[in-house]
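S.K.: I'll drop the sequence and a predicted model, then ask my questions.
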Amino acid sequence: MRVKCVICDTINNLDDDLPLAKKLRNRPIHTYMCDICHDRIKDNTLARIETGNFRFYRTSPQMDKDF
């Protein structure tokens, strides 16, 4: 299965039997992100968390204070 990264537009091939390929085929709302972009976003997010200026908006204010 050919997939395209939503950030950098690189085209990769996935094996048709992988769970990710099945998820992308059956649920069009799910998008594919290549490993390079995924790692870059993960590193940037961890760096923002370490600065102390990062807020999780899915949690309660008490949990943010404890974090």
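M.R.: Great, that's in hand. Residues are numbered from 1 along each chain as shown.
S.K.: alpha carbons only for contacts and neighbour counts from here, please
M.R.: Will do.
S.K.: Helices of this protein, residue ranges please.
M.R.: 19-26, 35-51, 61-66 (DSSP state H).
S.K.: let's bring in a second model and compare:
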Amino acid sequence: MNVDDRVTRDSVLRVKKPVGSVIRITNDYIIVKWDNINGQWHYTHEQAKKLQPIEDENESR
């Protein structure tokens, strides 16, 4: 997983299959900015295993 990768997961704040971008990776956290969900979400590397990369439509063109 890299910065600017698009990701999803099962749910965040009752939002099913949210989509967001990885904005920073530190030694302790992977930080995600979800589309249409406020804030920056910090996930430990263990928690980030639940993040699923998705292919951005713009990359496939």
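M.R.: In hand now; what should we look at? Everything numeric in this text was worked out from a predicted model, so none of it was measured.
S.K.: Overlay them and tell me the TM-score.
M.R.: After superposition, the two chains reach a TM-score (TM-score structural alignment, normalised by the length of the second structure) of 0.31; 25 aligned residues with a CA RMSD of 1.8 Å.
S.K.: hmm, back to that, could the helices of the first structure be laid out in a markdown table, adding distance to residue 4 of the first structure?
M.R.: Shown next, in a markdown table, are the helices of the first structure (distance: least, CA to CA, whole Å):
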| stretch | distance to residue 4 of the first structure |
| --- | --- |
| helix 19-26 | 11 |
| helix 35-51 | 12 |
| helix 61-66 | 35 |
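S.K.: of these, which approaches residue 2 of the first structure most closely?
M.R.: helix 19-26 (9.2 Å; CA to CA).
S.K.: For that closest one, buried residues please.
M.R.: Using 16 or more other CA atoms under 10 Å as the test for burial, helix 19-26 of the first structure gives residue 21.
S.K.: what's the answer for stretch 16-34 of the second structure, then?
M.R.: Under 16+ other CA under 10 Å, the buried positions of stretch 16-34 of the second structure are 18-23, 25, 29-34.
S.K.: Pick the most deeply packed of the helices of the first structure.
M.R.: helix 19-26 (a mean of 13; mean count of other CA atoms under 10 Å).
S.K.: thinking again about what came up before, go through the buried residues of stretch 16-34 of the second structure and name the one nearest residue 44 of the second structure.
M.R.: residue 29 (4.6 Å).
S.K.: My guess is the closest one contacts residue 23. True?
M.R.: No - here residue 29 of the second structure does not reach residue 23: they are 10.8 Å apart, not a contact under CA atoms under 8 Å.
S.K.: coming back round to it: TSV for the buried residues of stretch 16-34 of the second structure, including distance to residue 41 of the second structure and secondary structure?
M.R.: Formatted as TSV, these follow (distance: CA to CA, whole Å; DSSP: H, G, I helix; E, B strand; the rest coil):
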residue	distance to residue 41 of the second structure	secondary structure
18	12	coil
19	12	strand
20	10	strand
21	10	strand
22	9	strand
23	10	strand
25	12	strand
29	9	strand
30	8	strand
31	5	strand
32	5	strand
33	6	strand
34	8	strand
